[in-house]
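*Asks:* Whatever this is, show me its structure:
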Amino acid sequence: MGLLQRQNGYTNIKICGLSKPQDMMTANTLTIEAVGLVFFPPSPRYVTPQQALQLTSILNDQIEVVALVVDPSDELVAEIRSQVRVDIWQFHGNESAKRCAEIAQSTPWMKAARIDHQFSLQDFCLEYNECAAWILDAVVEGYGGGGQTFNWQLIPEIWIKENAHRVVLSGGLNSHNVAEAIAYFQPLGVDISSGVEITRGNKDPNLMQQFVDAVRLTDQFNSFKGS
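*Replies:* You can find the predicted model right below:
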């Protein structure tokens, strides 16, 4: 099952910002749907297309590869396409919906929303209605991976009920708060980066396993409660 496929009582998982062979080997042992590769040079999790090619050669074919970009140039997009298996594009910059669709072509794509008091959820959803999923993230320096949650109550409950099937929740998630996050949003998926790191950009296998365990236990508990 892929990151964008919804199954009742099951929360899809994406671990983002993997940058080392060991990260991929750990990912292969986990029940996750996707990994994210960051093609944004200022990020401590940045990888080049050449590095990404090596990393994805290690990855299990059943795990999807998400290419995270921030206002990418045509040259970078072409280089990624020529070297990397991309199952989903993830846009974190100021890309218009038209630009996202042009880059993604026939590949599914997601658009990140950086939530704060000034953010207009209605305008965002109207503009990016054609995307496969919306990533709800916090406003942090560096476009994600800041380890901060946003105020979940900024998202109206009625919107959540109508759109949870298109939400990949991000922003400051970890093994301690993900159960609460799933209970609140019942999202299509959850997306974690800094919450499984020992230092910025350095993933910890134990934290990765703990997060996956927390999500799967939450799903099991919710299924039992609803039965």
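*Asks:* C-alpha only now, for contacts and for neighbours.
*Replies:* Will do.
*Asks:* Next, count neighbours for the residue nearest to residue 143 when sequence neighbours are not counted.
*Replies:* Once flanking residues are discounted, residue 143 sits nearest to residue 92: 6.4 Å by Cα to Cα, 6 or more residues apart in numbering. Residue 92 has 22 neighbouring residues, counting by other Cα atoms under 10 Å.
*Asks:* same question, residue 124
*Replies:* 15.
*Asks:* And the residue nearest to residue 143, how close does it get to residue 225?
*Replies:* 36 Å (Cα to Cα, to the nearest Å).
*Asks:* compare with the first, here's sequence two:
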Amino acid sequence: MAAVRSKICGITRIEDALVAAHAGADAIGLVFYPPSPRAVSIHQAREIVAALPPFVTVVGLFVNASRCEINETLDAVSLDLLQFHGDETPEQCAGYPRPYIKALRVRPGDDIAAACERYRDARGLLLDAFVEGVPGGTGSAFDWNLVPANLPKPIILAGGLTPENVTTAIEKVRPYGVDVSGGVEQSKGIKSSLRVKAFVEAVRRTN
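*Replies:* Sure thing, here's the model as predicted:
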């Protein structure tokens, strides 16, 4: 099994980005969705990105954003990867000068293999818990048994992950990567350095 990557999402402060980077996280996530308590402004995002050391992937998260809004963000912030976390179609995810991953909120009966084919241009699929009316960041886990083995795209597992359960999640799902936000926070949008380090270390031990 290849080494599982880790992403710390919902970063709002430089100090939290640096904790994630120095702990060994492969990526950080910046939320460009104003209703989220973890949303960042363009100014905040630029400062966070400027402070990062090299080799940390910066992911920009959008929820049903307009093409104009996304392009304006890309013009202003050095993002490496786009994450579409709303109801975006494959056509709405395509056509940007950055690769993308598509988030799916998983429910029983969902055909994840078919979604891999539908979003064939995505670099991977992020699987999150379904909570009615909330696009993500709920802190809820879903039934990991719903994830089929041997999917044709890299899978990033999200939803309710914590330093305490991420090892079990990795052993169960065998994902390409894991994505955490609320599970390493001391309050919404503010990370706990101890929990970030514990999460990344747990992923490394599993590897």
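*Asks:* Need the TM-score between these chains.
*Replies:* The TM-score (TM-score structural alignment, normalised by the length of structure 2) is 0.94; 206 aligned residues with a Cα RMSD of 1.5 Å.
*Asks:* so what corresponds to residue 143 of structure 2 in structure 1?
*Replies:* Under the alignment (TM-score structural alignment), residue 143 of structure 2 pairs with residue 151 in structure 1.
*Asks:* Looks like its match contacts residue 116 (just checking).
*Replies:* Yes: counting by Cα atoms under 8 Å, residue 151 of structure 1 does reach residue 116; the two are 7.4 Å apart.
*Asks:* In terms of neighbours, single out the busier of these two.
*Replies:* More neighbours surround residue 116 than the other of residue 151 of structure 1 and residue 116, with 16 against 11 (other Cα under 10 Å).
*Asks:* what do we get in structure 2 for that one?
*Replies:* By TM-score structural alignment, residue 116 of structure 1 lines up with residue 107.
*Asks:* same thing with residue 202 of structure 1?
*Replies:* Under the alignment (TM-score structural alignment), residue 202 of structure 1 maps onto residue 190 of structure 2.
*Asks:* Check whether that match really touches residue 12, as I assumed.
*Replies:* Yes: when contacts are counted by Cα under 8 Å, residue 190 of structure 2 is listed as touching residue 12 (7.0 Å).
*Asks:* Look at the two and report which has more neighbours.
*Replies:* Taking other Cα under 10 Å, residue 190 of structure 2 and residue 12 do not tie; residue 12 has more neighbours (23 against 19).
*Asks:* The more buried one -> structure 1?
*Replies:* When structure 1 is aligned by TM-score structural alignment, the residue opposite residue 12 of structure 2 is residue 19.
*Asks:* show me the contacts for its match.
*Replies:* 37, 45-47, 52, 55, 201 (Cα atoms under 8 Å, 6 or more residues apart in numbering).
*Asks:* Relative to residue 160 of structure 1, which of the residues you listed is nearest.
*Replies:* residue 37 (27.6 Å; Cα to Cα).
*Asks:* did I read that right, that closest one in a strand?
*Replies:* Yes: the assignment for residue 37 of structure 1 by DSSP: H, G, I helix; E, B strand; the rest coil puts it in a strand.
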